Structure formats: C-alpha cells, structure tokens
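S.K.: the following comprises the amino acid sequence and a computationally predicted model.
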Amino acid sequence: MKNKKYLKYVLLSLTISIGMSSCSDFLDEVNYSSQSADKYYQTKSGYESLIVGCYSNLKNIYNNTNFQIFTQQGTDVFTQNYPTEITPMNQYTTTYQSSNGTVYSMWSSYYNALKNVNAAIDRSENVILRTDDPDGMEPNTLAQRVAEAKALRAWYLLEIIRNWGKAPLEIHEAKEPSYTVEYADGAAFYKQIFEDLEAAIAVLPYRQTGSNYGRMSKAAAKHIRALAYLTRGYEDYADSKDFENAFKDAEDVYLNSGHKLLDDYAMVHRQSNEMNDEIVFAIGFADAANYNTNIWNQWFMMPYSIGGWLGLGKDSYYGNASAHVKAIPAKYAYLMYDWQKDRRPSVTYMSPLNGDKNTSVDGKDAGKNWFQCTTPVDGVFAKGDKIIYFPVPTDPEYKVWSASDKDKVRYKVFNFPAGDASDMSDDDYYKYAYQTTNSTSRTFLPIWKFKDGNTEFKEDESGSGTRDIYLFRLAETCLIAAEAAVMNNDNDNAIKYINYVASRAAKNAPVAGLTGYSGTVTLDDILDERAKELLGEGSRWNDLQRTRKLAERVLKYNWDVSNIHGGTIKTTLTEESFKNKFILRPIPLQWLNSLSNGSELGNNPGW
C-alpha cells in the first residue's frame, strides 16, 4: 500500500502549496504555480512537482462533502437525512438561489484546478530537455506529462460546461488578476475539450501500470471523450455523429484497453483489490501521514454516534459517520434491486456479506446488517450486543417485524422498505424521533461499499480513509456505450453493452435467475442500471440532467421533493422549470459580484 501510487510521496510541501489553494477570491489568487520559482519549474523535479499539484486538485474537488451534495442530492436515488429541514438542492425550493454556497464552492474548485493544469501546459515550453543536463527531462516523458495535463483539463472543462452551460473558457495561466471576463458557450468549450483529448490520446499509453498507476491514460481520455460526445449529443448544437462517436470510443476502451470487467462485483469494491483491471482512473490515497484523508467512507453512513443510541458510542469499529449526513438513499435505491438474484445490493449496503471479514468490502465484520454495542451499559447491553437491527432480504432470518415482535426485544428493529417506491411516509427508514438526542435524524440502512478497514474515529470528523476513489471504471464505460447506442437507434449494441453489466451482477448472487435485458432498451433502462451499478459513484444529478429525465424521475421517486413539511411547502421543480431553469446550475453570485462586468454577464435562464 505504501508505494502503490506514483503521486503520493513526491514533494508533499509543493503539492500542498500548488494544489490546495483557497477557493475564495479566486480571481485574485494568481500565484498557484509559484511564479517566483520560474527557474525551478523548468527543471525535471520542478516540473514533475507541478504535475503532482495538478493531480492533487482531484482530491480537493472529489473528496469534499460539497461534491456529495452537488452530485447526489435532488435525484431519484438520494434524498436528505433531515426531513424537517429545507434542503434547497434536494427539494428545489425558492431558497435555491445563485448565492448557494455549494455551487460557488464547486465552481471555484474547478477553476482553481484549471489554473494548475494551465500553468503546467504553458510552462512545458520552457522545461529543460535532457541532453547533458541532469536537471533536464526526457522529451518523451515531458510529452506524456503535458498529455496528462491536457486530459485533466478536458475533464475539468467538461465538468464546468455540463453543469453551467456557459462560463469563462480558461486555457492559459493567469499572469495577473482580471476583473473583466467573457462567457464562452458550449460549442467553444467542447471544441477545446476535443482538441485536448485528441492531443492526449495521441501520446498516452492505453493503461498506466506500476509506478505510473494513477496517472491519466489513453483509456481514461477516451472514457472522458465518450462521455463528452454523449453529453453534447443531447444539446441543440450537437454534431450529428456525437452518439456514434461516443459509442466508438466507449467500445474501443472495452475491446482494446486491456481493462476488464471483474467476474464478481464484490471484488470491484474489495479494498484489498482496489488496483484491479476494471478501474480506468482512480484518485489515489495511501496509509502514510498526510495522505490517509479519504472521507467517502463516512458519507452514506447513519450518524450513529450522535443519535442518542444507548450503547452506541464513538468508536473506531465503525469509524466516523458524518454528523450532518448530506445524502441518504431514497426508497427507490433499496427497492430497485432484486436482492436475491443481484449480487450488487449485498455489496453496496450493510448485509451479511459485509458482516463477514472474508467477503466484506473492507476486510472487517463491522458491515453486518446490525449495529453492535460499542459502549457497554450495565444490565442493558454488553459489548457486541445488537443495538439497531436492519432485516434485509439476504438475511437468513429476514422477516417483516410486527409491532409486537419489536416490543419483545431490547434492540430497535427497522423493517426493510416495502410497497410503492415513491411513498416513504410509512417506512421505518424515513421516520424519525427514534433517537433521544437527535430526534430529527433518520435511521437508515447505510451504504457500505465505500467503507475502509483503515479508518479510525476522529472527533473533528477529519478523514482517515486510505481507499482510492474510483472516478472512472469499465462498467460505466459499458453503460456509456449502451446509452449512446440507444440514442443512435442501435438496439443490438444497447442490449449487448447493458447486459455486460447486468450479467455480471447475476454472478455469485444468492439465487440464480437475474433476467437480462431484451426487447427495446430505453433511457430509463440505462438510468436504472447506472443507479444499481454506480450508486454513490460519479454524478447522478448529471445523469438525470443529461438525459432530460431529472424532473420526471425526481418527482416520481424522491418523496421529500413532493412532501416538504407535509406538503405545506411546494417544490418549484416541474417539467417546465427543469427545462427553463434547473437544467443548469446558477452562475455563482459571489463570483459575479467580484467582477466589474458581472451585472453585464448576467446569469443562466431562470436564475
């Protein structure tokens, strides 16, 4: 573990100074690449440190609770933990405005990342080449580093344009602050994205292995390009071949990259197997000081330690749970699986599989479908006793507990959701006030596939995880191919690629017989399969936005959107408001106010 990633130990102080700049006042912060050290960045070691800084920005963006809110709230498979609160980005209320802090944070993070990659690309022209100078770089190495930076830049640009629709197109290192900017439209952004990816694909190796694992590769760049073609394909300015090209790139990665779908979904998420053939690109963490900061392991876990549960104290057995969980699974996220015939729910959630250290994702037994006593209470609970029990369909003792059944045991029982996936009113998971000191927090079966065997409880909730974050994996590449085929009226390939994922889900399931796809594959089929395969990974919000299915599916499955404070407050989300407003994020008001021409630039429609 300690030497698994090339970027984990190189010039830590430079990584911090270059890659972890403040998100505030970003127009003023022009010295992200330490311009006073021009000479240093011309050397091999200096330029390599600049590239490491580019990669460190990935952690700033994706290992951040703002990313969880930005990508999961307000969707069909995630909702909010606190039903008594107004949660603007989940419920689309009038309180969701252009001054939203999460939107501003994400905007700033992407542009801070762009500053670093732009500096790396622009400064490459002055790097000393290796002749007789020991400080020089080999030309081939330099070309690869520039290609990596261009692939990263293309990804950041895609993130910006798919969320905001228009924005400043920053492709050069800022030498001085500027308070007057111009928007570029989607067509200009995609032109730059495809230019950067074409340049990267021409240079990068198909896979990065050994000490280079964790760097951008040709497979990762083609995955990005497939998603970019797919996303642009839905726009008014799309090219007629966008869906065809998206399919070609995704299929090429599947057939020729050397990446493979693993036979067992459990092995994809097994911490001891995280460097596996399915992972196209990952953000690396390690167990050395300053690098064990992954916080994903606490995002989708019930806040057990602050809930007032007798016998459940703060303990490293469960590690940290976010005290203010931002997104929890909606009812549909539990019911969309056939738990007996699909391997994925047992891997994804607390379950008997995750309660056995020989099969669990984290190599521990803490993921069983009940919380055990960590703080003994004399005469009530001994250490290890059940405190909270979640019967799940794969539990040999599974049943629906009646009120009288529950009264016979000391521990609390929360029945598995049942009935209409759009109605959460009577389900145990979505009630609250079970706890004595945290009566507004819901109790729910946690997502476990991101849990980390190396975590410890920290009072300040700082990260202690060492697991990699999977940014792209081949299962998603297959689903990109399937979606592109659907949109290109190529049903044969849509069936083939969606079934690559669905057929893997059937392997090692408790019961055989999971039905694959046949007939005509639809966008809803794609979205269902993406939800089951990639729950909590990537951006669910962008999946629904891209396919224009957000309002339809959110209003159908996210009960908290349609039942704000018992229906006394109305959501502003409708099919019409989605098309005219919520299809894009608001341009952050804080950023506009920092410009001399902010009022002239204006905001996105509806904001």
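M.R.: Now that the structure is in, tell me what you want to look at.
S.K.: from here on, contacts and neighbour counts on C-alpha atoms
M.R.: Noted.
S.K.: against A37, how distant is F300?
M.R.: Separation of F300 from A37 (C-alpha to C-alpha, to the nearest Å) stands at 42 Å.
S.K.: then M89?
M.R.: 42 Å.
S.K.: with M301 instead?
M.R.: From M301 over to A37 the distance is 44 Å, taken as C-alpha to C-alpha.
S.K.: again with T515
M.R.: In this view, T515 and A37 are 60 Å apart by C-alpha to C-alpha.
S.K.: which one of those two has more residues nearby?
M.R.: Set side by side, T515 and A37 show more neighbours around T515, with 13 against 10, by other C-alpha atoms under 10 Å.
S.K.: thought Y517 was touching N499?
M.R.: Yes - between Y517 and N499 there is a contact under C-alpha atoms under 8 Å: 6.3 Å.
S.K.: ok, these two, which is more surrounded?
M.R.: Between Y517 and N499, counted using other C-alpha under 10 Å, the more crowded position is N499 (20 against 16).
S.K.: show me the contacts for that one.
M.R.: Neighbouring residues of N499 by C-alpha atoms under 8 Å, 6 or more residues apart in numbering: G516, Y517.
S.K.: could you look up the SS state of L555?
M.R.: helix (DSSP: H, G, I helix; E, B strand; the rest coil).
S.K.: no no, D287
M.R.: Secondary structure assignment for D287 (three-state DSSP): coil.
S.K.: what's the local residue count around the residue nearest to it when sequence neighbours are not counted?
M.R.: Spatially, and ignoring its direct neighbours in sequence, D287 is nearest to T466 (5.5 Å; C-alpha to C-alpha, 6 or more residues apart in numbering). T466 has 25 neighbours, counted by other C-alpha under 10 Å.
S.K.: and what of the one 4 residues further on?
M.R.: Y470 has 19 neighbours, counted by other C-alpha under 10 Å.
S.K.: residue ranges of the strands in the stretch 51-200 of the chain, please?
M.R.: Secondary structure of the stretch 51-200 of the chain by DSSP state E, counting those that start in this stretch: the strands cover 78-79.
S.K.: here comes the other one, which I'd like you to weigh against the first:
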Amino acid sequence: MKKIKYIATALFLGLFLSSCDDYLEEDVRSNVTGDEFYTTEEGFESLVNANYAQLKEIYGNEPWLFAAGTDMYAEGRDAEPPGLSQYTQLAPNSEGVAQLYNTCYKAIQAANTAIYYSDITENTSQLNARIGEIKFLRAHAYFLLVQTYGGVGLVNEYFVDPRLKFDRNSAEEVYSYIITEMEEALEMVEDATYGGRVNRRTIQHYLAKVFLTRAYEDFGLASDFETAAGYADAAIGGEALTLSFAELWFPDNSIKPGTIFSVQYSEGALATDPYKLGHMQTAYFGPYQGGNEFSGKAPYRTYTLCPTQYAIDLFSEDDNRWDVTFMQEVYDRYFDYFENDDTSGLPVAHYYAAAWEDTQEFQDAYMETHPNAVYHPYGSYVPSINPNNDYQTIPVKKFDDPSAQFGQSTSTRDIILARLAETYLIAAEAYLQAGETTTGLQRLNEVRQRAGVSDASLAEFDIDYILDERGRELLGEYHRWFDLKRTGKLVERASMYHYLIEESNFNGANGALKILRPIPQEVLDLNQNNEFPQNPAYQ
C-alpha cells in the first residue's frame, strides 16, 4: 500500500513524544543519543514495550466510547457525557469524543517509531517477531478508529517534525490496510496459546473480528463472513471452554486459560503512584458505595454505566454467570466476600433480588434471617428507578480488585480485550451470516454449556440472540457499542432499552444518523487541509 506522509495532527505527535519519553526514561540510564540507544537490543525492546504501554492509555481511562449510549448501561446518580450517552448533544467538540482519536494516533506513532528503528537496530533472533507485534498493535489502533469515526488518515511513517496537513482515507482503504498489516504480522509473531505478548492466536481472533465487521459494510466482500469464521476457528484451535466463569474472573493477575489478549498491569508498577498508574474499569458498572472515607468498607464506584433492566433480564436462574457478574449480596464490609472462605455468618448490608426471587414469600424469608439488610426487590435497582440514592443499582463485581480498594485509577487487574468465549461467539455470528446456521449454533452453544444453561435451538438462533448471548457473557468488557454498531442494531436497541434515549436522538444533519462519532473539532482546527470532510451527520 502507498505510504501516506501525513500525520493525524501535530497535537498527536507532540502527545506521543512526551508520553513516549515518560515510558522510556525508566530504561535509558546513559547519555547516549536516541539513535544509538534504539539501535541496540535493549533500546529496541524499550520501544516495543512503549508500544504495549499505549494500550493502557487507550483502555485504562474513561470507557465512554466503548460502553455509553447502548442498551446495557445507563447513568445512575452521576452524569455521563451527554453526547456519547444520549446522542442529542453529540457534536465534534463533545466531551469524550476525541479520546480514541488521540490515544490511537499516539499508539500509531509509537508503532511508526519502532518500525523505523527496526530497520537499523541490532539484528536478533526475536526481531522479526517484535516487528509483527508492533504491526498488529498499529492495525489494532486503526481498527478502533475506523469503527468509531469511519475513514481516517493512514499514517505509517515515522516523523520527527510535525505535519499540519493531512488527508482522510476511506473506511474501505483503512480496512484493507488493517487486514494487510494483520496478515503480515500473523506470519511473523510467535505461535503461542497464551502469554503477555501478541501471538498468532491473538491475531487470528482479531482478523476474525475485522472480517466480521467489514462484512456488514457496503464495501464488504461476499466472502468476509466465511473468512471471519475460518479465522475464528483457527483461533479456537479445538480448545474447549474448560475453565469455569468463576475461575476466569477470580481477582488475580495470572494469565488464565481462555485469555487471548489483555492490557497488563502490575502491582509493582502501581506502587510508585497508586492513584494514577492503575486503570478505571473496576470503578464503573455500579452504584456509589463509598470510598476511602469508609476505611475499606466498600469500593469506589462512579454510579455511571449501571446495568439496565434489559441487562439484568438477560440472565436466568440456572446461568452461573449471574453470580459471577453481579454482587447480589453485599456484606457490611464489601471485600469480605473475597477475603473469607466462609461468609455464611457475615452481616449483610444489601440484597438485590433476582427475577426468580420476585415473591413476597422469598423477601419475608430473607429478611427474617437478615433483619438489618436493605432489600432491593427485583425491578427496583436499575438506573431508571430512583437513581439519586447510593446503593440503588446492583454492583457489577467481575472486575473487583481487592488489592486496590480506593479511587478511580487504582486497579492492577489486567483488562481482558480478547478471550476464547468471545472467539466462539464471533464464530457463531460469522457462520450465521454466512448461511451455515448449524455450525454457528454449535459455536454459540459451547458458550452456553460452560454457563450451565440449556442449548439454544435453531429456531431462536438469530442476530438478536447472539447479541443477547454476548451481553450475558461479556457484560462490562468494552465491546457493546461496537457490537451494536457493527450489526446495525445501535438505534433500535439503544432506544428500546436505554431510559434516556429515543430513536429521534440519533437524527443528525443532512438526514444522516449519528452512528459514527464525529471527527473531533480539535483535529479539524489543526488541519491545514480545508478539504478534510466531517462525518455527514455533523456537518
């Protein structure tokens, strides 16, 4: 593909250079110049590590662009950015709109830097694999960009000086570039099943997702669904889902079977600044329960991105994901759940009744044995019902980190980006859309069998059923907005299940719908190319 010598914006280059220096100063302990250092094995490894570190900036902060404004999460007591969560105020200068644009282009320039030095650095036995890892990380950033904003500027060269004029490539060109880069990287990286680095399985999973996503576009190829299914099956590699859902989400930082790719953190790194160097995932998806003023009694949560009634209703009594996903019974000291093998005698502060417990008889019996608990009947603990009081929505516990109990950015649990159960669901969707419904149903039922629920039938197997299953399996895992956008279900499902969204909220300029996010205003202001187009709904 032709190299395009435009950088997204001078701002992004400046951000990258300052951020990259922050990461690399820890490793550079001599007075050698950058050129001298990065041409050594140690120096080049530091550039590779800086590329992985960019994932923390992409995923470690506010998750609005991944989760807000969907069918599964809505604001409770505290407000989410209104443009991203409700669409009526969505504009190029809206809060949060630029987050992925900024962080992804920083990641792209980090990759461009490393690719540049890979040509002149010391040759080692691992160099080819490292180049493959970097090419994947760059393509991964473009995949986030093209899903969110549509076509963007392709930048694949390292620049020292800022470039203030850039063009916009079409979404079709960006997808072609992503596929080319990932397929090249697939032949370069290590053939590992699990681990901390990008490997063949990582790339196979993402190639499946890229082809699946492109298949829904008007420029997608007729073979894309079939290709996506093939890559998904290659990533599965015949492995069954043997690790239970509870074991998968037990709070520790080990890389567990089924985890294909994650953003990795360590308690050691966090020790230097425990309130800034972690991530925010554990701070969302639940009510405010207290913070450090409660001396460890409960975790801090933002009271935003709270599960909607639709999200609650996805689960049945026999689904073992319910107990793992939600903290249904909250003890007087929240973290006693994780720190005591026997919790039967602990005082209960709150109880959130499930749909199958929606009887007065059950409530009376529970309160008789837990007289000091606050009982939340089924249907009463979603953000649309009395959202102004603490504890009035059910907490999501799957991301809890008992080792980091306070603040928004203190968790050192890895953020899981890709795991085997999702690969099965990608395969299920790809086979369904390719017309091979029996095979697709088999892939989906592998996930349901691990959850302990009955198999889905061929009669009910459609795209809505897949989205429901993805909701049960992947709640809170930063996929939902992309899932709804990919399948063309964003307007329908967000307006149906989100209490603050109506279908008309999506109406934009020129008769276009606000599906793609707008190109950030700061990008347009810095660009000296006056022909650079905004997305139609925001013109």
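M.R.: Great, that's in hand. Values in this document were obtained by computation on a predicted structure and should not be read as measured data.
S.K.: mind checking the TM-score on these two?
M.R.: In this superposition the chains share a TM-score of 0.86, using TM-score structural alignment, normalised by the length of structure 2; 510 aligned residues with a C-alpha RMSD of 3.4 Å.
S.K.: you'd agree the residue nearest to D287 of structure 1 is up against Y291?
M.R.: Yes - T466 of structure 1 lies in contact with Y291 (C-alpha under 8 Å); the separation is 7.4 Å.
S.K.: any shared contact partners between these two?
M.R.: Listed as contacting both T466 of structure 1 and Y291 by C-alpha under 8 Å, 6+ apart are F285.
S.K.: next, the residue most central in space within structure 1: secondary structure please.
M.R.: Within structure 1, the residue whose C-alpha comes closest to the C-alpha centroid is G538; the distance, by C-alpha atoms, centre = their mean, is 3.4 Å. Classification of G538 of structure 1 using three-state DSSP returns coil.
S.K.: which one in structure 2 is aligned with the residue nearest to D287 of structure 1?
M.R.: Matched by TM-score structural alignment, T466 of structure 1 corresponds to T412 in structure 2.
S.K.: what's the answer for A184 of structure 1, then?
M.R.: Here A184 of structure 1 is matched to N169 in structure 2, going by TM-score structural alignment.
S.K.: any idea how far its match lies from Y149 of structure 2?
M.R.: 11 Å.
S.K.: neighbour count: the two, which is higher?
M.R.: Counting neighbours by other C-alpha under 10 Å for N169 of structure 2 and for Y149 shows that Y149 has the greater number, 20 against 15.
S.K.: contacting residues around the counterpart of that one in structure 1?
M.R.: By TM-score structural alignment, Y149 of structure 2 lines up with W164 in structure 1. The contact partners of W164 of structure 1, taken as C-alpha under 8 Å, 6+ apart, are L584, R585, P586, I587, N604.
S.K.: now render these as a markdown table, adding neighbour count, secondary structure and distance to K570 of structure 1.
M.R.: A markdown table is the format used below for these (neighbours: other C-alpha atoms under 10 Å; DSSP: H, G, I helix; E, B strand; the rest coil; distance: C-alpha to C-alpha, whole Å):
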| residue | neighbour count | secondary structure | distance to K570 of structure 1 |
| --- | --- | --- | --- |
| L584 | 21 | coil | 21 |
| R585 | 24 | coil | 20 |
| P586 | 23 | coil | 20 |
| I587 | 25 | coil | 24 |
| N604 | 19 | coil | 23 |
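S.K.: pretty sure N493 of structure 1 is touching A482, no?
M.R.: Yes - applying C-alpha under 8 Å, one finds N493 of structure 1 in contact with A482, separated by 6.6 Å.
S.K.: which residue in structure 2 lines up with Y111 of structure 1?
M.R.: Match for Y111 of structure 1 (TM-score structural alignment): Y105.
S.K.: how much space between that match and K256 of structure 2?
M.R.: Separation of Y105 of structure 2 from K256 of structure 2 (C-alpha to C-alpha) stands at 30 Å.
S.K.: repeat that for V263 of structure 2.
M.R.: If you go by C-alpha to C-alpha, the gap between V263 of structure 2 and K256 of structure 2 works out to 14 Å.
S.K.: those two: who's more crowded?
M.R.: Taking neighbours as other C-alpha under 10 Å, V263 of structure 2 and K256 compare with V263 leading, 23 against 15.
S.K.: alignment lookup: that one to structure 1.
M.R.: By TM-score structural alignment, V263 of structure 2 lines up with I283.
S.K.: now that match, nearest residue through space, not along the chain?
M.R.: I469 (5.0 Å).
S.K.: surely that neighbour touches A282?
M.R.: Yes - I469 of structure 1 is within contact range of A282, at 5.5 Å (criterion: C-alpha under 8 Å).
S.K.: overlap in contacts, the two.
M.R.: Common contacts of I469 of structure 1 and A282, defined by C-alpha under 8 Å, 6+ apart, are absent altogether.
S.K.: the biggest helix by length in structure 2: average distance to aligned residues in structure 1?
M.R.: Across structure 2, the longest stretch assigned as helix under DSSP state H is helix 127-149. Its aligned residues in structure 1 lie a mean 0.7 Å from helix 127-149 of structure 2 after superposition (mean C-alpha distance after the TM-score superposition for structure 1).
S.K.: can you tell me, leaving aside adjacent residues, what's nearest to the equivalent of V268 of structure 1 over in structure 2?
M.R.: V268 of structure 1 maps onto L248 of structure 2 when the alignment is built from TM-score structural alignment. Closest residue to L248 of structure 2 apart from its sequence neighbours, by C-alpha to C-alpha, 6+ apart: K256 at 6.7 Å.
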